[in-house]
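Participant: Mind folding the following:
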Amino acid sequence: MISIFRKKEYLIDHLQGITDIHNHILPGIDDGAQNVEDSVKLLEKFKDLGISKFIATPHIMNDYYPNTPQSINTALNLLKVEIKKNENLKNTEIRFAAEYMMDQNFLDLMKSEQLLALKDNMVLVEMSYFQAPINLNEILFKLQTKGYKPVLAHPERYAFYHAKDLNKYQELKNRGCLFQLNILSLTSHYGGNMQKIASKLLENGMIDFIGSDAHRIQHIEKQSTIKLERKPLKYLKEVISRTKDQF
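Facilitator: Sure, this is the predicted structure:
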C-alpha cells in the first residue's frame, strides 16, 4: 500500500558539501560580519548545516566599500588565525573573490587590475536594486572582452526586471550572464515577488548556481528550515549539483 504521506524534504539535506560561492563572512570590511567573533559564529552555524567550504565575496563598491585584494586578504588572514584556534572549524576552507557593483568604478578597475574571480574567469557582479546601470551593455561587453564571464548575483531581487514574461532576463542570458540564485529567495524573506520570480527562473532553466548571500547568523538559521516545493525541486537539484561540480 502506497502511503499518502510524503516525507518532507528540506533544502539543507541537499546542500551538504557544497561550496558557498556568495557570502559576507569576512570580518569588518562590508555590511556582513562586523568582527572576527561574528565571522566565527557564522562559520560554526554553517558547519552545523554541513557546509565548510567557502568563497568569500565581500562587496567592492566605491562609495561604500572600497575594498581591494589587499584589504580582503588581510581580513581573511585575520579570520584564519581564529579558525586555527577553533577545533570545531578545523576542516573549514575559505578562498576569496568579491562581489562587484557594476558602476563606473568597476570599469576603472577592469582597466587597472585583474578582477577577483570566483573560479577561472567567472566574476560575481551585482547592480543597484533601484535600476540597472545605464551603460550595462557597455559594462558587460568590456567585461567579456577582458576574458571574464559575468555571474549576476541574485537576479531575482531586481524588481525592475519583474514582468509576466522573462524577456529582460533572457536578454541578460543572451549577453552571456550566468545567474546565481540566493537561497533565501526560495522563501518570502525578500518578498513574495522575489520568491515567485525565483521559482520562474528555476522552472525555465535560467539559474546556473546557488549561494547563501549570508550577512548574519539569522540568514543561515532560516536556510535550515526551508522545505522544498515539488514544482521547482527537479530544477533546484540540478542547480545545486552544478554548483558542487563547478566549485
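
Participant: only C-alpha atoms for contact and neighbour calcs from this point on.
Facilitator: OK.

Participant: Going along the chain, name the strands of the protein.
Facilitator: 19-20, 53-56, 59-60, 93-96, 99-101, 122-126, 149-153, 178-182, 209-211 (DSSP state E).

Participant: please give me the structure for this one as well, since I'd like to look at both together:
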Amino acid sequence: MFNFFTKRNKITDISWLGIDMHSHILPGIDDGSPDVFTSLRFVRALQNLGFCHSIATPHIFKELHPNNFETIDRAKSELDLAITNAGINFKLESAAEYMIDQDFNLEATICSLQNKYLLIEMSYLNESPNIIQQIFNVGIKGYKPILAHPERYIFYFKDHSKVKLFKEKGCLLQLNLLSITGYYGKEVKQLADYLLKENMYDLAGTDLHHDKHLSTLSNAVESGKLYELIGQYPFKNKEIFG
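Facilitator: Predicted coordinates for the structure are as follows:
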C-alpha cells in the first residue's frame, strides 16, 4: 500500500500525476539508464512512488544519440521482458525526445507518444532559429508538439514572450518535476513558478536519467513537498495518456 498520508496529512506519493510521460529509462541507448538492470530498478522505484505507467522518451539527436525507431523498439523490448520476468505490474510505452536542429527530419519514421504527440527539445543555450516553423511543420504532419522543459532554456529566463507564442501556436508545454524543487538552479525554478502561475503547463514528467535525479525526486515526493508545490495543478497526463 502507498503511504498516501502521514500524520500531518501530507500526500507522500505521486499517484495524483500517475503517468510519467518523459523519461530516459530505456537501457543503453542515450544518456539515461546504462543497462537493463538499472532500468528495472528505475521502474520499481517509479512504481513505488505511485506511477503506474511510463512513456520512455530517449533522445533522438544525430550528433550524440542517433536513435531511430529500431533502436528504441529493441531497447523497449528488452525492458518489457525484464518487467514481465520480474512480475512487475507496470505499463511501459516508448516514444522519443527530438532535438530540433538542422538534422531534425519529419520524413523519418516518427517515434511519437501514442501516435499523436511529438516531444521536442532545443539546446539549453541557444534557441533553434526555426523553432516556430518547426512547430508548424509538426502540426502539418498531424502531430501535436510538446515542448520539453521550457523552464530550462536560459534564453527565456528574462523574456517570456516566446513561451507564450508557443502556446498560441498550439504547442503543449511539459514541466520537469525537478525544476520546481530547485534542482536545476534558482532561475529555472523562477521560470517554472511563473509558467505555473500563468497556467501554461499542460504536462509534467520526471525526465529521469540517473540515480541523482531519482533520489531528489523520491525525497520531494515522499516528504510531501512535491504535492504541496504542484499536486493540485491541473496537469493532463492522465487525461491525455491514460
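
Participant: Kindly provide the TM-score of these chains.
Facilitator: Scored against TM-score structural alignment, normalised by the length of the second structure, the superposed chains reach a TM-score of 0.88; 231 aligned residues with a CA RMSD of 2.0 Å.

Participant: residue in the first structure matching Ala96 of the second structure?
Facilitator: Using TM-score structural alignment, the equivalent of Ala96 of the second structure in the first structure is Ala98.

Participant: Ok, His65 of the second structure next?
Facilitator: Using TM-score structural alignment, His65 of the second structure lines up with Tyr65 in the first structure.

Participant: Surely the match of Ala96 of the second structure and Ile60 touch.
Facilitator: Yes: counting by CA atoms under 8 Å, Ile60 is a contact partner of Ala98 of the first structure at 6.6 Å.

Participant: what about those two, which has more around it?
Facilitator: Under the neighbour definition other CA atoms under 10 Å, Ala98 of the first structure and Ile60 were set side by side, and Ala98 has more, 26 against 23.

Participant: residues contacting that one?
Facilitator: By CA atoms under 8 Å, 6 or more residues apart in numbering, Ala98 of the first structure lies in contact with 56-60, 116-118, 123-124.

Participant: got TSV for the residues you listed, with distance to Ile25 of the first structure too?
Facilitator: Conversion of the contacts of Ala98 of the first structure to TSV gives the following (distance: CA to CA, whole Å):
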residue	distance to Ile25 of the first structure
Ala56	6
Thr57	8
Pro58	8
His59	11
Ile60	14
Leu116	16
Ala117	17
Leu118	15
Val123	18
Leu124	16
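
Participant: Now for the residues you listed, which sits with the most neighbours around it?
Facilitator: Within the contacts of Ala98 of the first structure, most neighbours by other CA under 10 Å means Pro58, with 29 neighbours.

Participant: Test my guess that that one contacts His24.
Facilitator: Yes: between Pro58 of the first structure and His24 there is a contact under CA under 8 Å: 5.4 Å.

Participant: Overlap in contacts, the two.
Facilitator: Common contacts of Pro58 of the first structure and His24 (CA under 8 Å, 6+ apart): 30, 32.

Participant: Now tell me what touches stretch 37-44 of the first structure from outside.
Facilitator: Applying CA under 8 Å, 6+ apart, the external contacts of stretch 37-44 of the first structure come out as 25-27, 33, 52, 79, 82-83, 88-89, 216-217, 220.

Participant: what about 6 Å?
Facilitator: 25, 27, 33, 217 (CA atoms under 6 Å, 6 or more residues apart in numbering).

Participant: could I get those as JSON lines with distance to Cys177 of the first structure?
Facilitator: Shown next, in JSON lines, are the contacts of stretch 37-44 of the first structure (distance: CA to CA, whole Å):
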{"residue": "Ile25", "distance to Cys177 of the first structure": "25"}
{"residue": "Pro27", "distance to Cys177 of the first structure": "29"}
{"residue": "Ala33", "distance to Cys177 of the first structure": "28"}
{"residue": "Ile217", "distance to Cys177 of the first structure": "30"}
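
Participant: List only those of the residues you listed flagged as buried.
Facilitator: Neighbour-count burial (16 or more other CA atoms under 10 Å) is assigned, among those, to 25, 27, 33, 217.

Participant: how close does the residue mapped onto the last one from the second structure get to Met200 of the second structure?
Facilitator: Pointing back at Ile217 of the first structure there. Aligning on TM-score structural alignment places Ile217 of the first structure opposite Asp211 in the second structure. Asp211 of the second structure sits 29 Å away from Met200 of the second structure when distances are taken as CA to CA, to the nearest Å.

Participant: Which residue, other than its chain neighbours, is closest to Tyr10 of the first structure?
Facilitator: Distances taken as CA to CA, 6 or more residues apart in numbering put Lys227 closest to Tyr10 of the first structure, at 4.4 Å, once the chain neighbours are dropped.

Participant: correct me, but the one you found touches Asp13?
Facilitator: No: with contact defined as CA atoms under 6 Å, Lys227 of the first structure does not reach Asp13; the gap is 10.0 Å.

Participant: Those two: which is more packed in?
Facilitator: Lys227 (14 against 11).
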